[in-house]
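Q: Structure, please.
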Amino acid sequence: MKQTATLRTESGDSDPAEIGRGVRQGCLLSPLLFSIYAEMMMIEAMEGVEEGVRVGGELRKDVKFADDHGMVAETKESLQ
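A: Modelled structure (predicted):
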């Protein structure tokens, strides 16, 4: 069974496009694969970053909850 997707924009819906890759919606592997990808992305983004914010004596450079991620720093320049 092939899946299709349609994009909804201000000027109307696109023609259906066939989805050839990826995990089917509702697949049990989806959250695990997302977590692996998101963790690797955050590790790469924070590589070499020494700054952060101390919380309870522990240096925190990122905050994660479910499918949300955030980076923490003392200044906006530190985030760039």
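
Q: make it CA atoms for all contacts and neighbour counts henceforth
A: Will do.

Q: Please identify the helix or strand for Leu59.
A: Per DSSP states H and E: Leu59 is located in strand 58-60.

Q: Give the other helices and strands that that strand contacts.
A: Applying 3 or more C-alpha pairs under 8 Å, 6 or more residues apart in numbering; DSSP states H and E, we find strand 58-60 packed against strand 53-55.

Q: Identify the residue spatially nearest to Glu18, adjacent ones excluded.
A: Spatial nearest neighbour of Glu18, chain neighbours left out: Thr4 (4.3 Å); criterion: C-alpha to C-alpha, 6 or more residues apart in numbering.

Q: Moving along the chain from the helix or strand harbouring that neighbour, name the first helix or strand you hit.
A: Using DSSP H and E, Thr4 falls within strand 3-5. The helix or strand immediately downstream of strand 3-5 is strand 8-9, counting by DSSP H and E.

Q: another one to check against the first:
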Amino acid sequence: MPTLDVREIPPPERHPMIHQTFEDMDAGETLEIVNDHEPKPLFYEMRAEVEAFDADGYEVDREDDEKFVAKFPKQ
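A: Next up, the predicted model:
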């Protein structure tokens, strides 16, 4: 499972990096993203713009105040 820890990445660079990584994945893979907040805006963006994103399989776990781990599955 590809994992991106974007907490140290400047915010303007996060979404393009995530989209590129997701695009490069094979169907059936899941992208795990570690972030400092719940990535709801990214979820809505992916659901609206990325046909291969399996929104029903999305999950997010809050591990502490500044660590959220989200799973973005690809159909």
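
Q: Please state their TM-score.
A: TM-score of the superposed chains, computed with TM-score structural alignment, normalised by the length of the second structure, equals 0.28; 31 aligned residues with a C-alpha RMSD of 3.2 Å.

Q: quick revisit: quick check: buried residues in the strand holding Leu59 of the first structure?
A: Within strand 58-60 of the first structure, the residues that qualify as buried by neighbour count (16 or more other C-alpha atoms under 10 Å) are Arg60.

Q: and the next element down the chain from that strand?
A: strand 62-65.

Q: where do the strands sit along the second structure?
A: 3-5, 30-35, 59-64, 67-73 (DSSP state E).

Q: can you tell me which helix in the first structure is longest?
A: Identified as the longest helix of the first structure according to DSSP state H is helix 30-46.

Q: Please identify the buried residues of that helix?
A: Buried residues in helix 30-46 of the first structure (16+ other C-alpha under 10 Å): Ala38.

Q: Reformat the strands of the second structure as CSV; add mean neighbour count and distance to Phe22 of the second structure.
A: Output for the strands of the second structure, formatted as CSV (neighbours: other C-alpha atoms under 10 Å; distance: least, C-alpha to C-alpha, whole Å):
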stretch, mean neighbour count, distance to Phe22 of the second structure
strand 3-5, 16, 10
strand 30-35, 20, 7
strand 59-64, 13, 16
strand 67-73, 21, 8
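
Q: For Arg47 of the second structure, find the nearest of those.
A: When the strands of the second structure are compared by C-alpha to C-alpha, strand 67-73 sits nearest Arg47 of the second structure, at 10.1 Å.

Q: what's the angle between that closest one and strand 30-35?
A: Inter-element angle recorded for strand 67-73 of the second structure and strand 30-35: 160 degrees (by axes from the mean of the first three to the mean of the last three C-alpha atoms, to 10 degrees).
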